[in-house]
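**Student:** No sequence on hand, only this structure:
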């Protein structure tokens, strides 16, 4: 495979423009790359070790490289300000960073559909080219953990891979779903970088080396990540939400009707604290305080934003913020000297705003309670002062017209009625807000709201209920917060009513039965608490979402058994229990026959698909050679004016073209089925690892990888059962 370089003409540059959008950063230059850019594929790198260059993926399967230090007209002919690198496949991701052991120059890493390329832009040479069967949806370059050299980290189809500068595969792990974004930062502040992974299953996972140390659940696919200092990172979701986390604590988040194309940490106002800069699909660019989410800068580039980057682009010794649109326009902003011009902010600005909001709420409440005055002719319909809103939570098994879910019942303690209920929650319903507004003929002092949590995670529910009296325009807003436990969609069942599940996971836990009972009572939504009676504990549940039975049993010897046919559910329970008991390491033995049988089928199918892919590739190569031969013969016939034979050759060529198109669709279907099979295999490995905790979890991932490489199915099944090879 060769990667040619195509040089194009010089560009017009516009500089010296003023502050835009009322923000603090000055627009110091604009330029046009004259290319259609791909969203999320923009970066800055020092490929010669000194000067910053802008690189961006193009819709034409090319990477454009802009080198501002190579001025058109002053540089030699082979060196122009803009060049294009041809890629063999559509570009999915792009990153830059020092990849060699000396770390003096940056390399360009390009992720494609089934491969990844590390390219030395300065020397116009490949560092390595690797086939990546899982794809390269996201790439990042840097040091991970205690790795002695920087790595090119690639996130694909439920998998993570890391390559050194030679292309050696030195890191591998699995994750829950397709990877959308990657970021490196010192999450636990131990002096070593952890890998933050955003995926399509709404989760943000933090990997320390090759095992997960933290998981955060969001409300949509995590499409972009940005690392700050001091264990802080920003994120963007597919539904238009952006926000900032400090380790496991969310500092703030906001939601827009537009999509966040890119997020970046950059100090736009020169105060020494980085802000979260976001480029939006509608062309808007804004920067928000990483602590409060307050907007401190905004601009609009006219077209959808393709990406954001930062670097010393003008070689002045200070960083510039670069914003690229999908039409190829590049805008450079400088924060130099802006701290002095920035308007002073009151340190208690947020507190004042909160107090004003609280004041308005109290005034409204006072008006509803008191009416015009406190005399006997008090306004009819005012709300009694002792009105209270009572709530209850239970699990509903569903009816013929309504699926099972978690029922939240709200009722007042008097004759007042509930006009409207607004429920705010994450990941339960689209838009994160659910409004219940009964008809006038149906309003009552009691309202039921049914929720359907899709995952087994704890969820905070924020409720606003508007309470008033019949015939009165006045109402009072009650606000309350309730938390749904992680396993809220489970009900206690009778163990004798159904045969016990065949699958099980067992381990030894040095904890008293009361501690296990306390975990059950806190993490399940039960009508009454589970109590320990005698030397053993057993609780049988049924998931109302899927009907899956699960039993938790423990004896006085500390031997715990989770019995269910769902390996993923067993892993979720064991991870929750280990976190509750503060267990750093936990080894588990388990047996899930259905999961093992499915794994064997998937591996056999993947092997058959790979063989078919090789045969199809050989057939396509043969057809390509025949195409070249037919084109030559047809052109020879045209030159000698033998139009009859020319028509015959072109007719044969048309038939062959139809065969090639059909072969392509077959290969495409083969590839899609292979990707699906590999994804399912990785997911099974992830569930097997999730049954363990700490070093045992890491060992399962490593051992499964070795067994998969050797196609050793029996060894793979043993690892899944025992956690050991």
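**Tutor:** Good, I have the coordinates. These numbers were taken from a predicted model, which means no experiment stands behind them.
**Student:** From here on, just use CA atoms for contacts and neighbour counts.
**Tutor:** Fine.
**Student:** for whatever helix or strand residue 364 lives in, packing partners?
**Tutor:** When elements are assigned from DSSP states H and E, residue 364 belongs to helix 349-370. Where contact means 3 or more Cα pairs under 8 Å, 6 or more residues apart in numbering; DSSP states H and E, helix 349-370 is packed against strand 475-484.
**Student:** And the contacts of the strand it packs on?
**Tutor:** Residues outside strand 475-484 that contact it (Cα atoms under 8 Å, 6 or more residues apart in numbering): 364-365, 368, 382-383, 389, 458-469, 525.
**Student:** Show only the entries of those found in helices.
**Tutor:** When DSSP state H defines the helices, the subset of the contacts of strand 475-484 inside them is 364-365, 368.
**Student:** relative to strand 475-484, how tilted is the helix holding residue 364?
**Tutor:** 120 degrees (axes from the mean of the first three to the mean of the last three Cα atoms, to 10 degrees).
**Student:** Figure out how far helix 349-370 is from the centre of its chain.
**Tutor:** Put simply, helix 349-370 sits 38 Å off its chain's centre (Cα atoms, centre = their mean, to the nearest Å).
**Student:** buried set for that helix?
**Tutor:** Neighbour counts over helix 349-370 (16 or more other Cα atoms under 10 Å) mark 365, 367-370 as buried.
**Student:** try this one side by side with the last:
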């Protein structure tokens, strides 16, 4: 077991019985070391072929904001702050360096010493992915704040879509195994989103910020989280995961051998099986890691790890040497441990059979038919959802251990009575739900009499419904219902035969209330539980025009409801009419101020450039005056330099403030567009994004709110 991995949850493996057996006689071997002689920016290291018929070399970004190339003395100076870097094979047999800054994307050809293109990206670039997405041509995909840009090799804008949050990592992978690649992106909001062309294909909820994504094989990709978790997904199912105390810097796959390399920020390098996460070989570097890169030669794969201090170490995946661990001896030790555990269990059974009746009576034995019930209970008075644990035969509960991803801090919760004499047979554990996501609650209940020295452990698993923070409103609690102003209305699909089936799976509800949801029409009110108890929910079914109306004021929750409804009934195409007055008013205000903010930004940029040019000119004149020993003029120039420098700093601050405001407004607008697209299913949702983008670029902003409200087909 890895000393850094969490013992309670070292592996969570899906069905890997059908995965072929790969050669496990391989290891990581250190090949050579070198140094870049610069401190390296975290996450900014790539491997690239910069000359025709050249060899791969390392390109990195220094802490001084310069692009340095291994064995090349002259660095590339970039005036803007660099955030990320990538290599794209768009040259004639060589790569161009793609640089993402806080305001643009720059493609630079080292071989010809020229800038291929430079495009403005208002909210900056956080990560890159290069390749072919679906049926689109190969392009450079840039992850920004709530949006993704795509540029072809000439710099033409070929792709744009919006996301729910900032894009921090991305990769191209065949998510559904259909032979076409999808774009998989990770965000700080704990979600992994999959895009098929410009349409969102799936959303996967995790327990922390997504820090790294990597293609593994068709239908499978790997991920890492900010809390040290790594794992793989096959379709929507997690295949396995491992939780460590360290954080991941980079993940690489060696698809032909069914292996993956995990580079940790603290310096550890693991070679693992891709299908179950088992470690085959391990090595390390002495200092913290900036980033790592993998060679493109699949037959002779090498991994270069670059540290923050500029020192680098290259590893090669090769056949294990004779000094490797003897697999036979390891297997013998494992079977020996299993034999020891079984013998101990057999000994316990034999001791129990030899006990007399008097000894058994004094041992406070628990009846064999004792059961533990685990259920969800709603306290409407305090608007709180609780997990009730109850044991039969009034057996005292001495402790409860619950494991649940993202629900509790540390993913676990322990209940122990204040003292053993206050143990009782039924307890309620409050659940505070912050996000709409399904969750498996694994409970271990410890039962035993107060004076007994032995405890019985009962295990149970319950699934927390997706919208468990809503519960049907009973008549006596109607005071808690506040009629929402926002709603969506759509036609009832023939696939949605029984609404009660979806409600039963997605909400916390008594079985006795389910039948009312199959009535031909009516109004069904829900009460929101803490912490968002002020948001009420209502369904309204009208048979006269065959429409289904959902009333709720939170547009994000409404989007989740629509997507869940469509997924449950397998609806591929659904339009709707939406009404969220506050959201649409906010979108109109942002659209109205975009043009003035852009004009102010251009004016401030021009003013800043003038100030900077004046500072350079005055500095040169001052140095010339000193060179000719004209001290009085030099003193005058330096006084002017101080004043112009202060003015330039002020102009830069004004431009930065305007830029921040502009980026914040664009991010919010992108978020609104994405939320409105999620109110539709399939092509109507995609057309919302496409039509809004076209309207904004063509300065036809007055139709944007109409598109958000009535859909793209209304235009």
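**Tutor:** Ah, there it is. Quick caveat, the model's predicted, so the values are computed rather than measured.
**Student:** related to what we said a few turns ago, including distance to residue 258 of structure 1, could the ones in helices among the contacts of strand 475-484 of structure 1 go into JSON lines?
**Tutor:** As requested, those are exported to JSON lines (distance: Cα to Cα, whole Å):
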{"residue": "364", "distance to residue 258 of structure 1": "34"}
{"residue": "365", "distance to residue 258 of structure 1": "35"}
{"residue": "368", "distance to residue 258 of structure 1": "38"}
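**Student:** Which stretches in structure 2 count as helices?
**Tutor:** 327-353, 357-362, 499-506, 555-568, 581-627, 631-677, 683-697, 704-710.
**Student:** how close does whatever residue of structure 1 lines up with residue 645 of structure 2 sit to residue 147 of structure 1?
**Tutor:** Per TM-score structural alignment, the equivalent position to residue 645 of structure 2 in structure 1 is residue 657. Per Cα to Cα, to the nearest Å, residue 657 of structure 1 is found 50 Å from residue 147 of structure 1.
**Student:** can you check residue 487 of structure 1 too?
**Tutor:** Residue 487 of structure 1 is 38 Å from residue 147 of structure 1, by Cα to Cα.
**Student:** Same check on residue 424 of structure 1?
**Tutor:** 43 Å.
**Student:** which of these two has more neighbours?
**Tutor:** Neighbours per residue, other Cα atoms under 10 Å: of residue 424 of structure 1 and residue 147, the larger number sits with residue 424, 18 against 15.
**Student:** Tell me the counterpart of the more buried one in structure 2.
**Tutor:** Residue 424 of structure 1 maps onto residue 403 in structure 2, by TM-score structural alignment.
**Student:** So which of the buried residues of helix 349-370 of structure 1 is the closest to residue 707 of structure 1?
**Tutor:** residue 365 (66.2 Å; Cα to Cα).
**Student:** Does residue 289 of structure 2 touch residue 265 like I think?
**Tutor:** Yes - the criterion here is Cα atoms under 8 Å, and residue 289 of structure 2 meets it with residue 265 at 4.8 Å.
**Student:** neighbour count winner among those two?
**Tutor:** residue 289 (28 against 22).
**Student:** Show me what the more buried one lines up with in structure 1.
**Tutor:** By TM-score structural alignment, residue 289 of structure 2 lines up with residue 305.
**Student:** what about the residue nearest to its match when sequence neighbours are not counted, how many neighbours?
**Tutor:** Of all residues beyond its chain neighbours, the one nearest residue 305 of structure 1 is residue 325 (4.2 Å), with distances taken as Cα to Cα, 6 or more residues apart in numbering. Per other Cα under 10 Å, the neighbour tally for residue 325 of structure 1 reads 28.
**Student:** Residue 325 of structure 1 matches what in structure 2?
**Tutor:** Looks like residue 325 of structure 1 aligns to residue 307 there (TM-score structural alignment).
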